[in-house]
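J.: Below are the sequence and a predicted model for it; my questions follow.
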Amino acid sequence: MSWGCTSAPSGSGAASDASPTDAKAVQFVDAAGVEHTFDRPVKKAAIQYSGSGGAFITMSALFGREVHEHISGMDPGLEQYRADMWKTFVAGVPELADIPRIGSVGKDFDLEGVIASDAEAVILPLDQRATASESVEPKLRAAGIAVVYIDFHDQTKEGHVKSVRNLGAMFGKQERAEQVVQFYLEHRERVEQRVNELLKTHERPLVYMEVAADGPGKFGNSYNNSYMWGAIAHEAGATSVGEGVLENYGQIDPERLLKADPQKIVLTGSYWPKSPESVRMGFEADPARARELASAYFQQRSGWDGLSAWKRTQSAGEGAGEVYLIHHGLARDVYDCASYEFLAQVCFPDELADLDPTATLRSFYEKFLPYEFSGLWFYRL
């Protein structure tokens, strides 16, 4: 095929790289171990997991203001589950609103629509492979559309770097991709080195993390030490309450949590319009409201008012407690190096007080993204 792919198992603005339409063959091995060879850089691709864990933010960093020109279709996740982010991103790139919605793999994926579109590839997170390989992948490949897997979910440096570099190669944006990679490694490795030194003389604190998406009345997911937020927290110096209890993620038994009495509690928030009691973080958040919503978890849940982390938070001055908030969209993506900084501060607040995760996130936006940074992304009660 003239543009095509052969596969075998095995901020601001656009970058200075050559246009994706320039004829130059590219080759790489994706996160699933599949080798891809394109006769020229891909011009358009359909994407999944736009809210986080997919290609959207990396593509925005690679293409800047012209990112919409390279997305043939996308899932509705960003718009549905990151409402404030979507609003801000559309303000920066209004054409994003016109990109066709193609549903989600395993749910309502518009296979016929994607095949009929000008997509040359579909970019999927590795988490979707089990479902996609038995459903849409064979049909996409048969139609001449490449299926490329990326992996930000594993939260390893290797997975992040490989995914960014592969997307850079795929779109002919290698130079820009390398700039993104170097930013990511600089911040993440700095945290890694300092935490490793601290762990020589300090114990890992026991940390409970929960996705605070539904308010105090319903327990959200937590994590073990090796998946998503739990993996970030573990590398940042913590041990998760979910380790040895959860297989990747799930709800912690309330009695088990009370018995564990974690030293630190981290709630992840976002803007979930259908859940007014959820913890609000992001572009439209403010500290007073975030604190109010987070405090309700301890005031309304049985036994939570006796947790040590909450008692220390009540007795400490504002910004000195042991309850922390972070935006849920800041994991499993290329700018989660800022999340490593914040969670390292959660574990070692005095020793790592000089880190500034908000400044790191702002810098990423200013250097690479065509969207204006604002809001509340990290907070200590």
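T.: Structure received. What you see is a predicted model, and the numbers here were worked out from it, not measured in a lab. Numbers count the residues shown, from 1 in each chain.
J.: only C-alpha atoms for contact and neighbour calcs from this point on.
T.: Noted.
J.: what about Leu267, which SS state?
T.: strand (DSSP: H, G, I helix; E, B strand; the rest coil).
J.: make that Leu62, sorry
T.: The three-state assignment at Leu62 reads helix, by three-state DSSP.
J.: again with Lys107
T.: Assignment for Lys107 (three-state DSSP): coil.
J.: how about it, what does it touch?
T.: Neighbour list for Lys107: empty [criterion: C-alpha atoms under 8 Å, 6 or more residues apart in numbering].
J.: so how far is Pro273 from it?
T.: According to C-alpha to C-alpha, to the nearest Å, Lys107 stands 22 Å off from Pro273.
J.: Please enumerate the helices of the stretch 101-250 of the chain.
T.: For the stretch 101-250 of the chain, helices defined by DSSP state H, counting those that start in this stretch occupy the ranges 111-116, 129-132, 136-142, 157-171, 174-198, 228-235.
J.: Show me which positions of the fifth one end up buried.
T.: Same thing as helix 174-198. Residues 174-178, 180-181, 183-184, 187-188, 191-192, 195, 198 are the ones in helix 174-198 that count as buried (16 or more other C-alpha atoms under 10 Å).
J.: Give the other helices and strands that it contacts.
T.: With contacts defined as 3 or more C-alpha pairs under 8 Å, 6 or more residues apart in numbering; DSSP states H and E, helix 174-198 has these neighbours: helix 56-63, helix 157-171, helix 337-347, helix 357-368.
J.: Could you export these to JSON lines, including columns for distance to Met228 and mean neighbour count?
T.: Shown next, in JSON lines, are the helices and strands packed on helix 174-198 (distance: least, C-alpha to C-alpha, whole Å; neighbours: other C-alpha atoms under 10 Å):
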{"stretch": "helix 56-63", "distance to Met228": "17", "mean neighbour count": "25"}
{"stretch": "helix 157-171", "distance to Met228": "12", "mean neighbour count": "22"}
{"stretch": "helix 337-347", "distance to Met228": "11", "mean neighbour count": "27"}
{"stretch": "helix 357-368", "distance to Met228": "18", "mean neighbour count": "18"}
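J.: Put together JSON lines for those, with distance to Cys5 on each row.
T.: Converted to JSON lines, the helices and strands packed on helix 174-198 look like this (distance: least, C-alpha to C-alpha, whole Å):
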{"stretch": "helix 56-63", "distance to Cys5": "20"}
{"stretch": "helix 157-171", "distance to Cys5": "10"}
{"stretch": "helix 337-347", "distance to Cys5": "32"}
{"stretch": "helix 357-368", "distance to Cys5": "28"}
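J.: Put this next to the first one:
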Amino acid sequence: MTRTLGLFLAAAVVLLAALPATASAQSRTVVDVAGRTVTLPEQVDRIVLGEGRLVSAIAILDREAPLRRVVGMMGDFAVLDPDGYALWREAYPEIEGIEAVGQVSPDSFSVEKTIALDPDLVVFGLAGHGPGTDHTTVLAQLEAAGIPVIFTDFFLDPLTNTPPSMALLGEALGRHDEAAAFLKANEAARERILTALEGVTERPDVFLENRVGLGLDCCASVGHGVLATMIEAAGGRNMAQPLIPGRTGIVSIEYLLTNQPDVYIGTAIGSRAADGHAAGRIVLGPGVPADLARQSFADALDRTGVRDLDAVRTGRAHAVWHHFFHGPFNVVALHLLAKWIHPEVFADLDPTETLEAVMLRFQPVALHGTYWTDAP
């Protein structure tokens, strides 16, 4: 990730947003993040979301009535981020009435239910809990029914693909100005990190433990893509990269004790999702009080072996809300990682201000809670 790439992407966003609104009197074409040229109807009033958590992206564009176009969505939002879903349900009870077109896996997606909802548009992600580009049968069935599908990406390569994804949605929904306002704030926040890291050659070793406490094994991590790209962009070296050939895998605590990380970072999900799972779960997210977040992190760091990591003993252990990496607000996580990895370079950086400027400003729901915490 370089500043040059950032400027290129910003230019690409402007070009995409400036595409002609119509290809004919009845339709128009867009190019999605998968590089597919898709013909859309002139008016998009009914949407099906291939991931429920995409409502946060739609809400950036339709803040006054964020659910008015959503007629169907996958069930991942309620299952995987129940704290956030509860705040949305409190503010917009109609979310409960949106038709479920699947659960939390791509194979659970129902083409039949989707077609029955008669959507003007289906929005998928390149990867995640809904169908991706490799689900060719699903795509063929929807296309045969005359339903256009576009791909966005806030997960595989979040920093690169968030700008064109939001520009694409702004074009599809006729919300160019709203998309541009968000992209301006997002780009300014990202550029602050990239500019400050120019000329910084030190790359501290960072170990990221993924969704701490979801399983009994220590320590789940990410080798390539997704969160790994964030570590690199924030000026760190992802220790799991040479150890995990794919996206995710396990790094043993014995390895970490022998090859000590300079910085330990755990990702965390919310309090309701912690019920019935392994001990040592870090709890962060919407509705989570600060004292619960701190105590849960302290308990997670007290696990056998983890407590003996130098980063834990010297106060260079931190935790961040996992769902920053599944939506358009990933630049908040970039600011946190950069400050934790290079505290001297970013001594004057306040991630709380980033949260306000890039996330809370563009969401219609009051997402109060605790989104990160540090070692006690």
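T.: Happy to help now that I have it. What you see is a predicted model; the values in this text were computed from it and never measured.
J.: Now the TM-score, please.
T.: The TM-score (TM-score structural alignment, normalised by the length of structure 2) is 0.85; 343 aligned residues with a C-alpha RMSD of 2.1 Å.
J.: export the helices of the stretch 101-250 of structure 1 to TSV and tack on distance to Ala260 of structure 1?
T.: Shown next, in TSV, are the helices of the stretch 101-250 of structure 1 (distance: least, C-alpha to C-alpha, whole Å):
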stretch	distance to Ala260 of structure 1
helix 111-116	47
helix 129-132	35
helix 136-142	43
helix 157-171	30
helix 174-198	24
helix 228-235	16
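J.: Which one of these lies nearest to Leu381 of structure 1?
T.: With C-alpha to C-alpha, the closest approach to Leu381 of structure 1 among the helices of the stretch 101-250 of structure 1 belongs to helix 228-235: 18.2 Å.
J.: In structure 2, which residue range corresponds to that closest one?
T.: The aligned range for helix 228-235 of structure 1 in structure 2 is 226-233, by TM-score structural alignment.
J.: residues making contact with the matching stretch?
T.: Stretch 226-233 of structure 2 is contacted from outside by 1, 155-159, 194, 206, 222, 237-238, 241, 247, 325, 333-334, 337, using C-alpha under 8 Å, 6+ apart.
J.: Name only those of the residues you listed that count as buried.
T.: Among the contacts of stretch 226-233 of structure 2, the ones that count as buried by 16+ other C-alpha under 10 Å are 155-159, 194, 206, 222, 237-238, 241, 247, 325, 333-334, 337.
J.: Among those, which one sits closest to Asp262 of structure 2?
T.: For Asp262 of structure 2, the nearest member of those is Val206. The distance, counting by C-alpha to C-alpha, is 6.0 Å.
J.: Quick check: the closest one vs Tyr264 of structure 2, distance?
T.: Counting by C-alpha to C-alpha, the gap from Val206 of structure 2 to Tyr264 of structure 2 is 6 Å.
J.: How about Trp340 of structure 2?
T.: For Trp340 of structure 2, the distance to Tyr264 of structure 2 - C-alpha to C-alpha - is 9 Å.
J.: joint contacts of the two?
T.: Taking C-alpha under 8 Å, 6+ apart as the criterion, Trp340 of structure 2 and Tyr264 both touch 316, 318.
J.: In structure 1, what range does the helix or strand where Ala319 of structure 2 lies match?
T.: Per DSSP states H and E, Ala319 of structure 2 falls inside strand 317-321. Alignment note (TM-score structural alignment): strand 317-321 of structure 2 is matched to residues 323-327 of structure 1.
J.: Check how far the matching stretch sits from its aligned residues in structure 2, on average.
T.: Comparison of stretch 323-327 of structure 1 with structure 2 after fitting gives an average deviation of 0.5 Å (mean C-alpha distance after the TM-score superposition for structure 1).
J.: Tell me which residue of structure 1 lines up with Ile282 of structure 2.
T.: Ile282 of structure 2 maps onto Val279 of structure 1 when the alignment is built from TM-score structural alignment.
J.: how many neighbours does that match have?
T.: Taking other C-alpha atoms under 10 Å as the neighbour definition, Val279 of structure 1 ends up with a count of 32.
J.: Hmm, it is touching Ala288, no?
T.: No. Taking contacts as C-alpha atoms under 8 Å, Val279 of structure 1 lies outside contact range of Ala288: 11.5 Å.
J.: hmm, back to that, check the buried ones among the contacts of stretch 226-233 of structure 2 and tell me the two furthest apart.
T.: Taking C-alpha to C-alpha as the measure, those reach their widest spread between Leu194 and Arg247, a distance of 24.2 Å.
J.: Sketch out the strands for the stretch 1-150 of structure 2, chain order is fine.
T.: Secondary structure of the stretch 1-150 of structure 2 (DSSP state E, counting those that start in this stretch): strands located at 27-31, 37-41, 47-49, 70-74, 99-102, 121-125, 149-152.
J.: can you tell which of the ones you listed is closest to Asp299 of structure 2?
T.: Judged by C-alpha to C-alpha, the one of these that comes nearest to Asp299 of structure 2 is strand 70-74, at 32.9 Å.
J.: so Tyr335 of structure 1 is in which element?
T.: Under the criterion DSSP H and E, no helix or strand holds Tyr335 of structure 1.
J.: how close does it get to Arg312 of structure 1?
T.: Counting by C-alpha to C-alpha - Tyr335 of structure 1 and Arg312 of structure 1 are separated by 31 Å.
J.: who's more crowded, the two?
T.: Under the criterion of other C-alpha under 10 Å, the comparison of Tyr335 of structure 1 against Arg312 puts Tyr335 first, with 25 against 16.
J.: isn't the more buried one right next to Ala359, touching?
T.: No. Contact criterion C-alpha under 8 Å: Tyr335 of structure 1 and Ala359 do not qualify, at 11.9 Å.
J.: any idea how far Ala25 of structure 1 lies from Glu69 of structure 1?
T.: Applying C-alpha to C-alpha, the value for Ala25 of structure 1 to Glu69 of structure 1 is 21 Å.
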